[in-house]
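J.: A predicted structure for the sequence below; I have some questions about it.
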Amino acid sequence: MVKRILSAILGLLLVAVPLWANDGGCMDTIETSAGDLQISFIGHGTLMFAFDGKIIHVDPWSKLADYAKLPKADLILITHEHQDHLDLAAVELLTKPGTQMVASRPAAVHLPGSLVMQNGESKTVQGLAIEAVPAYNLVHMRSEGVPFHPKGNGNGYVVTFGGTRVLVAGDTENTPELKGLQGVDVAFLPMNLPYTMTPEMVADAALALQPKILYPYHFGETDTARILDLLAGSGIDVRIRAMQ
């Protein structure tokens, strides 16, 4: 286990380089058939992608970065309506003429002019193919019979960058819809309790999806070494980044 932990740390040092020094972010670059995809790990459930001259922000949250210093968005993806995923102040700072927003229906209520995507829908936005994947709880409940994330409220998104399919799963558990996705190359799966998945649930979803690269994200205080143990020998490149 120690060897795997050291390997993950070494991978972080070699692959992730400072991007937004004032905000503690780092960046990975993934080659696609249409050029490099740059992934910025801002933290929690918040990401930024740069691809083909476009900037895509996912669930921007002012608590994590000074968005006045980050590139404006061509596209903003909002997974659901919770305040750590839908921050109107961050959205306003990132918006420029021509910015498009994609959101789940409950989130779109707060985002005039946004494009609503319901679970299971596919659209092309800013030249990118986007699929909305159901994101919800099966097990973890706010109270008896009341899940933290009810089915139908939230989306994950599969975005295709030059033939490379990237899943940002949103706040979800290892649902049948998630595990049934095909051809995912890069997967961001949440791993924090009590709101989303245990490491065991993440491993179950990852083994079904078989992505080339797995980024556990939105993991709070979860011991990330556990997912390295669970997926040892799976052939999945598990990359731990600063995504608390």
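T.: Received it, and whenever you're ready, just let me know what you need.

J.: drop to CA atoms for contacts and neighbour counts, all remaining ones
T.: Fine.

J.: which residues of the protein fall in helices?
T.: In the chain, helices defined by DSSP state H lie at 2-15, 88-94, 105-108, 176-179, 199-209, 225-230, listed in chain order.

J.: how close does Ala90 sit to Gly45?
T.: 14 Å (Cα to Cα, to the nearest Å).

J.: between the two, who's got more neighbours?
T.: In this comparison of Ala90 against Gly45, neighbours counted by other Cα atoms under 10 Å, the higher total goes to Gly45 at 25 against 18.

J.: Put together a markdown table for the helices of the chain, with distance to Tyr215 on each row.
T.: Supplementary listing: the helices of the chain in a markdown table, determined by distance: least, Cα to Cα, whole Å:
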| stretch | distance to Tyr215 |
| --- | --- |
| helix 2-15 | 12 |
| helix 88-94 | 24 |
| helix 105-108 | 25 |
| helix 176-179 | 15 |
| helix 199-209 | 10 |
| helix 225-230 | 10 |
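
J.: Quick one: closest of those to Ile78.
T.: When the helices of the chain are ranked by distance to Ile78, counting by Cα to Cα, first place goes to helix 105-108 at 7.2 Å.

J.: Which other helices and strands does the closest one contact?
T.: Applying 3 or more Cα pairs under 8 Å, 6 or more residues apart in numbering; DSSP states H and E, one finds that helix 105-108 contacts strand 115-116.

J.: residues making contact with the strand it packs on?
T.: 100-105, 108 (Cα atoms under 8 Å, 6 or more residues apart in numbering).

J.: Okay, Leu13 and Arg241: tell me how far apart.
T.: Between Leu13 and Arg241 the distance, using Cα to Cα, works out to 10 Å.

J.: again with Glu31
T.: Distance of Glu31 to Arg241, given as Cα to Cα: 18 Å.

J.: Find the nearest non-adjacent residue to the residue nearest to the spatial centre of the chain, please.
T.: Within the chain, one residue has its C-alpha closest to the average C-alpha position: by Cα atoms, centre = their mean, that is Val168, at 3.4 Å. Taking Cα to Cα, 6 or more residues apart in numbering, and ignoring the residues beside it in sequence, Val168 has Phe188 as its nearest neighbour in space, at 4.9 Å.

J.: Against Ile213, how distant is the one you found?
T.: To Ile213, Phe188 is 9 Å away according to Cα to Cα.

J.: and these two? which has more neighbours close in?
T.: When neighbours are counted by other Cα under 10 Å, Phe188 and Ile213 differ, and Phe188 comes out ahead with 23 against 19.

J.: Could I get the contacting residues of the residue nearest to the centre of the chain?
T.: Listed by Cα under 8 Å, 6+ apart, the contact partners of Val168 are 156-158, 187-189.

J.: Put this next to the previous one:
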Amino acid sequence: MNLTKKGKIIISLGVLVVILGAGIPIIVSSVAQDSAVKLTLLDNAGVMIEFQETRIYIDPYNFGNEYEDKPADAILITHEHGDHYDPDVMESLQKEGTINVFPAIMEAEIARFDGMGVVPEESFMVGSINISTFYMYTSNSHPQSSNYTSYIIDINGFTIFHAGDSYNLVEYYELRDKIDVAMLPVGPGCQTMAEQDIITVLSVIRPTYYIPIHFAEDADETFLDTYRDSLSDYKVVHLSYFSSRRFWI
């Protein structure tokens, strides 16, 4: 993977605030959306990423027909656990030409959705967006031998990393200073990185932004309050489920 961080990025919702090199904010009308990446945290680890006319879902889960008017150009699944792979939701998001991506081990699901099987360290395009697969494993519940996949979404050099369910992996050193937005699980109970492990992963990857995902009720608030000082080097984007932020790139 040949990844580089985009650099000066801004977060927006409605009105865009651009931070210039000198640190001077400029207000930009929200009608200029061509270079805005909209990121919506769905339920659990579900994420929707929208850029221009392209819409990508990662692990969409646990919603009804609310998003039928937002069909997917691509759906990326990290592994087959029921809180990450929801076939009914996937069915509701299909349109002609939807690219359905699964770890290669999910053979039945690949057949069901006429999908594409991947393993870590592969890449493919969805329109003009480059998607790279990366490592995702823990111990017993997510064995490395299954070749489950996390994903890196590269939009004109603006990189978003979705970790899926992972521990603190040695492979994360490959991502150092190459990720703009890191989405990491909080838990508890999902047998992944938690508490101090998350801080360690952030110190290895060194993203610009950190978005907590995959959290139980109030666990996100508790984690952010407990580790507030350790998170001061990152711009924390704290989203509740089914809320969104825009990033101007």
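T.: Received it, and whenever you're ready, just let me know what you need. Every value quoted in this text rests on a predicted model; they were computed, and no experiment measured them.

J.: Please say which of Glu31 and Arg241 of the first structure ends up with more neighbours.
T.: Using other Cα under 10 Å as the criterion, Glu31 of the first structure and Arg241 rank with Arg241 on top: 23 against 12.

J.: and the gap between the more buried one and Ile9 of the first structure?
T.: In this structure, Arg241 of the first structure lies at 9 Å from Ile9 of the first structure, with Cα to Cα as the measure.

J.: next one: Val17 of the first structure
T.: Applying Cα to Cα, one obtains 13 Å for the distance of Val17 of the first structure from Ile9 of the first structure.

J.: Check Gly120 of the first structure too.
T.: For Gly120 of the first structure, the distance to Ile9 of the first structure (Cα to Cα) stands at 36 Å.

J.: before we move on, what about Ile55 of the first structure?
T.: If you measure Ile55 of the first structure against Ile9 of the first structure using Cα to Cα, the figure is 28 Å.

J.: These two: which is more packed in?
T.: Set side by side, Ile55 of the first structure and Ile9 show more neighbours around Ile55, with 18 against 14, by other Cα under 10 Å.

J.: what residues are up against that one?
T.: Here Ile55 of the first structure is in contact with 48-49, 71-75 (Cα under 8 Å, 6+ apart).

J.: got TSV for the residues you listed, with distance to Val202 of the first structure and neighbour count too?
T.: Below are the contacts of Ile55 of the first structure laid out as TSV (distance: Cα to Cα, whole Å; neighbours: other Cα atoms under 10 Å):
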residue	distance to Val202 of the first structure	neighbour count
Met48	22	22
Phe49	23	20
Pro71	31	16
Lys72	32	21
Ala73	30	25
Asp74	30	21
Leu75	27	23
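
J.: And the residues you listed, which is closest to Ser143 of the first structure?
T.: Met48 (33.4 Å).

J.: any idea how far the residue lying closest to that closest one once chain neighbours are set aside lies from Leu13 of the first structure?
T.: In space, not counting the residues next to it along the chain, Met48 of the first structure is nearest to His57; the distance is 4.5 Å by Cα to Cα, 6+ apart. Look at His57 of the first structure and Leu13 of the first structure: by Cα to Cα, they are 24 Å apart.

J.: who's more crowded, these two?
T.: Neighbours around His57 of the first structure and Leu13, counted as other Cα under 10 Å, are more numerous at His57. The numbers are 23 against 11.

J.: That one maps to what in the second structure?
T.: Structural alignment (TM-score structural alignment) places His57 of the first structure against Tyr57 in the second structure.

J.: Verify the stated contact: its match with Ala74.
T.: Yes - when contacts are counted by Cα atoms under 8 Å, Tyr57 of the second structure is listed as touching Ala74 (6.3 Å).

J.: which one in the second structure is aligned with Gly180 of the first structure?
T.: Using TM-score structural alignment, the equivalent of Gly180 of the first structure in the second structure is Glu174.

J.: need the contact list for Leu128 of the first structure.
T.: Each residue near Leu128 of the first structure by Cα under 8 Å, 6+ apart is listed here: 159-161.

J.: change it to 10 Å
T.: Contacts were defined as Cα atoms under 10 Å, 6 or more residues apart in numbering; by that measure Leu128 of the first structure touches 75, 159-162.

J.: Output those residues in CSV; the columns should cover distance to Ala205 of the first structure.
T.: Supplementary listing: the contacts of Leu128 of the first structure in CSV, determined by distance: Cα to Cα, whole Å:
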residue, distance to Ala205 of the first structure
Leu75, 27
Val159, 18
Thr160, 20
Phe161, 22
Gly162, 24
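
J.: mapped onto the second structure, which of those hold?
T.: Among the contacts of Leu128 of the first structure, the ones whose aligned partners also stay in contact in the second structure (both residues aligned by TM-score structural alignment, their matches' Cα atoms under 10 Å) are 159-162.

J.: Mind checking which of these are in strands?
T.: Using DSSP state E, the members of those that fall in strands are 159-161.

J.: which of the residues you listed lies closest to Val133 of the first structure?
T.: Checking these against Val133 of the first structure by Cα to Cα gives Val159 as the nearest, at 10.7 Å.

J.: picking up where we left off before, map the residue nearest to the centre of the first structure onto the second structure.
T.: Mapped onto the second structure by TM-score structural alignment, Val168 of the first structure lines up with His162.

J.: contacting residues around Met197 of the first structure?
T.: 137-140, 171-174, 189-191, 203, 205, 218-219.

J.: Show me the subset of the residues you listed that the second structure keeps too.
T.: Counting by both residues aligned by TM-score structural alignment, their matches' Cα under 10 Å, those that remain in contact in the second structure are 137, 171-174, 189-191, 203, 205.

J.: So which of those residues is the closest to Asp223 of the first structure?
T.: Of these, the one sitting nearest to Asp223 of the first structure (Cα to Cα) turns out to be Met191, at 9.5 Å.

J.: what about the nearest residue to Ser141 of the second structure once chain neighbours are set aside, neighbour count?
T.: Using Cα to Cα, 6+ apart and skipping residues adjacent in sequence, the residue nearest Ser141 of the second structure is Gln191, 7.4 Å away. Here the count is done by other Cα under 10 Å, and Gln191 of the second structure has 18 residues near it.

J.: now swap in Ser230 of the second structure and tell me
T.: 14.

J.: Next, the contact list for it, please.
T.: With contact set as Cα under 10 Å, 6+ apart, Ser230 of the second structure has these partners: 196, 199-200, 202-203, 224.
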